[in-house]
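Visitor: This is the structure alone, sequence omitted:
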């Protein structure tokens, strides 16, 4: 990604830590949570790899094509699963955004291929979507009344507030990556 190295490395660490927590969530006793966590882990580690600052030598073109293939396959899977699970519509948009960013990076030396001025339409649409997603995710973290107690001890893999915080940080990371296009 283009931009200063320090924020780029912080973005890499944030995405990698989010991916690691998503792997931990795959140990959940709830099947839907395990399934969602796998897709989110793929997304987080892919974002970490894409966010490596420009100070590091750029990967070869085939690496970006590999990202396109992996996230294209993830988009097809999310499209299939989205038939029954609305949460996977977001996974579909995220995977398509990753395909888009990989294509932009594959076609442009220095990761900046948009001719003309202004923000390309697709980048702008993705920025709007992820801004809304981040705001919605942030609101979901706010306490809304009293929480029913006595549910017993919840393991780290089943903490809804942590998984929501991970989704929020991945949304913020996606915004940061899209802005650098």
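Guide: In hand now; what should we look at? Quantities reported herein were computed from a predicted structural model and do not represent experimental measurements.
Visitor: C-alpha from now on. contacts and neighbour counts both.
Guide: OK.
Visitor: Not including adjacent chain positions, what is the nearest residue to residue 174?
Guide: What sits nearest to residue 174 in space, not counting adjacent residues and going by CA to CA, 6 or more residues apart in numbering, is residue 130, at 7.2 Å.
Visitor: Please, which helix or strand holds the one you found?
Guide: Following DSSP states H and E, the helix or strand that holds residue 130 is helix 121-141.
Visitor: now residue 75
Guide: When elements are assigned from DSSP H and E, residue 75 belongs to helix 61-81.
Visitor: which secondary structure elements does that helix contact?
Guide: Under the contact criterion of 3 or more CA pairs under 8 Å, 6 or more residues apart in numbering; DSSP states H and E, the helices and strands touching helix 61-81 comprise helix 87-107.
Visitor: Centre of the chain to the helix it packs on, how far?
Guide: Remark: helix 87-107 is offset 9 Å from the chain centroid, using CA atoms, centre = their mean, to the nearest Å.
Visitor: for it, packing partners?
Guide: helix 31-50, helix 61-81.
Visitor: which residues sit in contact with residue 54?
Guide: By CA atoms under 8 Å, 6 or more residues apart in numbering, the contact list for residue 54 reads 1-3, 5, 110.
Visitor: for comparison:
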């Protein structure tokens, strides 16, 4: 990410905090919840690493290729988990997120599609935004809006229902808030591509 230094550090903090919270979900979750939290932790920490301002740390080409390989592997895993799973659309979201990270790693790499003049006009919309970037921006905007609506309180009487122990890693509203913040972070990163 080659934006302003302050906004880059804010994005690093947001994504790292989200990744750390998702690790709590890995520790306290079970089954598919645990696997989903692990994927989201990987995404949060990967986004934090990619968002470090280039003025502070400019990864070498192999670093960007490492990002692409890690998230390529995560995309294959998400594709494997999503096959035949019509109920769990969250796997498809992880697939889109992982592929978006691969795309950004390849574009941000020195000599990548976004840094050279070779493919500068190929795949761009009339306004100058690459078609894939525009499609990903639309996807994440819709995802953030849809997920954000789910955070709206339903009724005052249902707050705190269920009682019992207070476990930070098992709070569905916090997990959803983390997904919204990572979606917003992804929009911010895509805007700089």
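Guide: Received, thanks. Predicted model, so just to flag it, every value in this text is computed and none were measured.
Visitor: returning to that earlier point: doesn't residue 176 make contact with the residue nearest to residue 174 of the first structure?
Guide: No - in this structure, residue 130 of the first structure sits apart from residue 176 without contact. The criterion is CA atoms under 8 Å, and the distance is 10.1 Å.
Visitor: out of those two, which sits in the busier spot?
Guide: The neighbour count for residue 130 of the first structure versus residue 176, taken as other CA atoms under 10 Å, is higher for residue 130 (24 against 17).
Visitor: Trace that one over to the second structure, please.
Guide: Structural alignment (TM-score structural alignment) places residue 130 of the first structure against residue 140 in the second structure.
Visitor: returning to what we had before: got the angle between the helix holding residue 75 of the first structure and helix 31-50?
Guide: With axes from the mean of the first three to the mean of the last three CA atoms, to 10 degrees applied, the angle from helix 61-81 of the first structure to helix 31-50 works out at 160 degrees.
Visitor: Give me the buried positions along helix 61-81 of the first structure.
Guide: 64-65, 67-68, 70-72, 74-75, 77-79, 81 (16 or more other CA atoms under 10 Å).
Visitor: Mean distance between it and the second structure after superposition?
Guide: For helix 61-81 of the first structure, the mean deviation from the second structure after alignment is 0.4 Å (mean CA distance after the TM-score superposition for the first structure).
Visitor: thinking in terms of the whole chain, how far from its middle is that helix?
Guide: 13 Å.
Visitor: got the contact list for it?
Guide: By CA under 8 Å, 6+ apart, the surrounding residues in contact with helix 61-81 of the first structure are 39, 46, 88-89, 91-93, 95-96, 98-100, 102-103, 105-107.
Visitor: Which of the helices and strands packed on helix 87-107 of the first structure sits closest to residue 170 of the first structure?
Guide: Between residue 170 of the first structure and these, the shortest separation by CA to CA is 6.7 Å, and it involves helix 31-50.
Visitor: re the thing from before, please tell me I have it right and the match of residue 130 of the first structure contacts residue 181.
Guide: No - checked against CA under 8 Å, the pair residue 140 of the second structure and residue 181 is beyond contact range at 10.8 Å.
Visitor: residues touching the residue lying farthest from the centre of the first structure, list them.
Guide: Among residues of the first structure, the one most distant from the C-alpha centroid is residue 150; the distance is 33.6 Å, by CA atoms, centre = their mean. Contacts here follow CA under 8 Å, 6+ apart; on that basis residue 150 of the first structure touches nothing.
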